[in-house]
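J.: Sharing a model that was predicted from the sequence below.
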Amino acid sequence: HLDALITKHHRHPIFKHLIGYTYSVEQGDRNDGRGYHIHAAYFFNGNIVCRDVCKATGIGKLWEEITRRQGYAHSCNHDKDQYGDKLGIGQIHRDDQSRRPHTHYAMKYLVKDDQHLRLKPAGARCLRKGTLSRFRRSA
């Protein structure tokens, strides 16, 4: 399913102005009900895109469509108020030095080691990242 989502980066309207992404595939404890799951971070051109909650909602709906409702999405962008002055998600201006450490912390959460894959299929990648071409960024 993740490959199908990544393929959509180049042609689905929700990903318009996407400049970069990171996905981390993890395996939770079977007893906690989480099993295999994906953490994702998306980077959009902030000069054009400013509605992060709308983007997150749209991407979540697309994921549910791709997985035929077998997968679901949760967005931390909907809960930004809980982070207070430690907010590191949403629209962040490149000159805002005070929020960078919080963004770094949020990104480290994506690659935390406590839920690594116990069984990794041959050829599978646990971490995927990428950037889109300059043309796609501004289109």
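T.: That came through fine. Numbers count the residues shown, from 1 in each chain.
J.: From here on, just use CA atoms for contacts and neighbour counts.
T.: Will do.
J.: Tell me where this structure has strands.
T.: Taking DSSP state E as the criterion, the chain contains strands spanning 18-27, 36-44, 127-131.
J.: Nearest to residue 1, out of the ones you listed?
T.: strand 36-44 (10.6 Å; Cα to Cα).
J.: Report the angle between that closest one and strand 18-27.
T.: Orientation check (axes from the mean of the first three to the mean of the last three Cα atoms, to 10 degrees): strand 36-44 against strand 18-27 gives 170 degrees.
J.: Strand 36-44: which residues count as buried?
T.: 39, 40, 42, 43, 44 (16 or more other Cα atoms under 10 Å).
J.: pretty sure the first one is in contact with residue 23, am I right?
T.: Yes. A contact is recorded between residue 39 and residue 23 when judged using Cα atoms under 8 Å, the distance being 5.6 Å.
J.: Give me the common contacts of these two.
T.: The overlap between the contact sets of residue 39 and residue 23 (Cα atoms under 8 Å, 6 or more residues apart in numbering) consists of residue 110.
J.: Format the strands of the chain as a markdown table; extra columns: distance to residue 65.
T.: Formatted as a markdown table, the strands of the chain follow (distance: least, Cα to Cα, whole Å):
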| stretch | distance to residue 65 |
| --- | --- |
| strand 18-27 | 18 |
| strand 36-44 | 16 |
| strand 127-131 | 21 |
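J.: Determine which of the ones you listed approaches residue 137 most closely.
T.: strand 18-27 (5.4 Å).
J.: try this one side by side with the last:
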Amino acid sequence: MRNLINQAQLTLDIENFLKCLKRRSREWDEFYSQLTNLLLDFNDIYDPDDEYPGYLKFFVILRYDLQSIDSDEVDLKDELEMIGYREIRKWFLDLSEDFEKDYKIIEKQKDENKIEVQKYCRSILNKCSRILVARVDLGYLQEYSSRIRVEDIYKDLDILLNRIQNKDGIFKHVIGFAWGIEQGGKSKGFHCHLAIIYDNAYRAGSAEYWGNEIIELWKDITRDFGQGYNCWNHKRVAELRSKDELGIGVIHRRDSTQVANFIRAMEYIADHHKRTLQYLRVKPRGRRVFGKGQLRAQYDRR
């Protein structure tokens, strides 16, 4: 095993490397060294139970086709040099059209998620005339980023979602929720955007208070590896309020501006086009990157 590998950063680095390979018709300095190191690191973190969309699929192919992938750095680099830059690039370009279909699927899914979340928000407001929306971003401390795999955030989120669905403790009067998992580099890594929607007729407390409570619960679930950001940031809230764009906190059904802002804030969680570059480059097979609660046909306020 090589040094601890940051899975989130490595998969971003591989994608960026392959974008360069597509753009550049001529070999660049350190090409073989870079490719060798990326392949060896990828071989260490590869899991057949994970999905690698888009350009990452090329590294899965290389992993199975290169004879020296389980050898040392020198042997693998020698094999790549024997194949040559032009042949490697041609190999990638011949397959890139198929790889890029994954990106179109990702964009299509985002549009579908946007429509889904709009309907969900309106359904919630049909049930409750006044709601309280808490928004948090949940992730992991940077010093632990090399230990975190994409499976970890799904496992930790599953525990949190189970607490929400069971209306445990701080989630007693939750009427709805939505989440989206994304991927940043070293500073953000794998992280989750989460909105919790309370029936404000029954839930005392502010969006800031409940956001902080959710973050503390996340830290407990992650054994203090986790951290969170409360979107009820006073400076940011004041800025949004001055522009009449605040979509969290108390939302009144009768206020069309508040409703529009609320829906827009929820669309952000569904990962609309503003944050295209933070899609997952690796995820457990069959898992979704976005989800929401199931609104009961007859909402039970007990």
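T.: Cool, got the structure. Quick caveat: nothing in here was measured; it's all calculated off a predicted structure.
J.: Could you quantify their similarity as a TM-score?
T.: Once superposed, the chains reach a TM-score of 0.88 (TM-score structural alignment, normalised by the length of structure 1), with 135 aligned residues with a Cα RMSD of 1.6 Å.
J.: what's the matching range in structure 2 for stretch 60-74 of structure 1?
T.: Aligned using TM-score structural alignment, stretch 60-74 of structure 1 spans residues 215-229 in structure 2.
J.: Quick one: end-to-end distance for the matching stretch.
T.: With Cα to Cα, to the nearest Å applied, stretch 215-229 of structure 2 spans 8 Å between its terminal residues.
J.: quick one: buried residues of it?
T.: By 16+ other Cα under 10 Å, the buried positions in stretch 215-229 of structure 2 come out as 215, 217, 218, 219, 221, 222, 225, 226, 227, 228.
J.: show me what contacts the nearest residue to the third one once chain neighbours are set aside?
T.: Counting by Cα to Cα, 6 or more residues apart in numbering, residue 218 of structure 2 lies nearest to residue 226, which is 6.5 Å off, once chain neighbours are set aside. Contacts here follow Cα under 8 Å, 6+ apart; on that basis residue 226 of structure 2 touches 138, 139, 140, 141, 218, 219.
J.: swap the cut-off to 7 Å and go again
T.: Residues near residue 226 of structure 2 by Cα atoms under 7 Å, 6 or more residues apart in numbering: 139, 140, 141, 218, 219.
J.: repeat for residue 42 of structure 2
T.: Not one residue lies near residue 42 of structure 2 by Cα under 7 Å, 6+ apart.
J.: Aligned counterpart of residue 137 of structure 2 in structure 1, please.
T.: Looks like residue 137 of structure 2 stays unaligned there (TM-score structural alignment).
J.: Tell me if I'm right that residue 137 of structure 2 and residue 192 touch.
T.: Yes. The pair residue 137 of structure 2 and residue 192 qualifies as a contact (Cα atoms under 7 Å) at a distance of 5.7 Å.
J.: which one's the longest helix in structure 1?
T.: helix 52-66 (DSSP state H).
J.: any idea of the angle that one forms with strand 36-44?
T.: 140 degrees.
J.: check the fit of helix 52-66 of structure 1 onto structure 2 and give the mean distance.
T.: Compared with structure 2 after the fit, helix 52-66 of structure 1 shows a mean deviation of 0.9 Å (mean Cα distance after the TM-score superposition for structure 1).
J.: Residues contacting that helix, please?
T.: 1, 5, 14, 70, 71, 72, 73, 75, 77, 78, 90, 91.
J.: Which members of these are positioned in helices?
T.: Residues of the contacts of helix 52-66 of structure 1 located in helices (DSSP H): residue 5.
J.: re earlier: most widely separated two among the contacts of residue 226 of structure 2?
T.: For those, the farthest-apart pair by Cα to Cα is 141 and 218; their separation is 12.0 Å.
J.: Where in structure 1 does the host helix or strand of residue 119 of structure 2 fall?
T.: Using DSSP states H and E, residue 119 of structure 2 sits within helix 85-127. On structure 1, no counterpart of helix 85-127 of structure 2 exists by TM-score structural alignment.
J.: What is that helix packed up against?
T.: helix 256-269 (3 or more Cα pairs under 7 Å, 6 or more residues apart in numbering; DSSP states H and E).
J.: Would you mind listing the buried residues in the helix it packs on?
T.: 257-269.
J.: quick one: which of those is nearest residue 155 of structure 2?
T.: Scanning the buried residues of helix 256-269 of structure 2 for proximity to residue 155 of structure 2, where the rule is Cα to Cα, the winner is residue 269, at 19.2 Å.
J.: Which residues are in contact with that closest one?
T.: Shown in contact with residue 269 of structure 2 (Cα under 7 Å, 6+ apart): 179, 180, 193, 194.
J.: how close does it sit to residue 285 of structure 2?
T.: Distance of residue 269 of structure 2 to residue 285 of structure 2, computed by Cα to Cα: 21 Å.
J.: wouldn't residue 21 of structure 2 be in contact with residue 89 here?
T.: Yes. Assessed by Cα under 7 Å, residue 21 of structure 2 is found in contact with residue 89 at 6.4 Å.
J.: Would you mind telling me which of these two has more residues around it?
T.: For the pair residue 21 of structure 2 and residue 89, the greater number of neighbours falls to residue 21 (21 against 18), based on other Cα atoms under 10 Å.
J.: quick one: contacts for the more buried one?
T.: Contacts of residue 21 of structure 2 by Cα under 7 Å, 6+ apart are residue 89.
J.: what stretch of structure 1 lies opposite the helix or strand containing it in the alignment?
T.: Assigned by DSSP H and E, residue 21 of structure 2 falls within helix 7-23. Across structure 1, nothing matches helix 7-23 of structure 2 (TM-score structural alignment).
J.: Enumerate the positions of the helix or strand that that helix is followed by that are buried.
T.: Next helix or strand after helix 7-23 of structure 2 toward the C-terminus (DSSP H and E): helix 31-45. Under the neighbour-count criterion of 16+ other Cα under 10 Å, helix 31-45 of structure 2 has 32, 33, 35, 36, 38, 39, 40, 41, 42, 43, 44, 45 buried.
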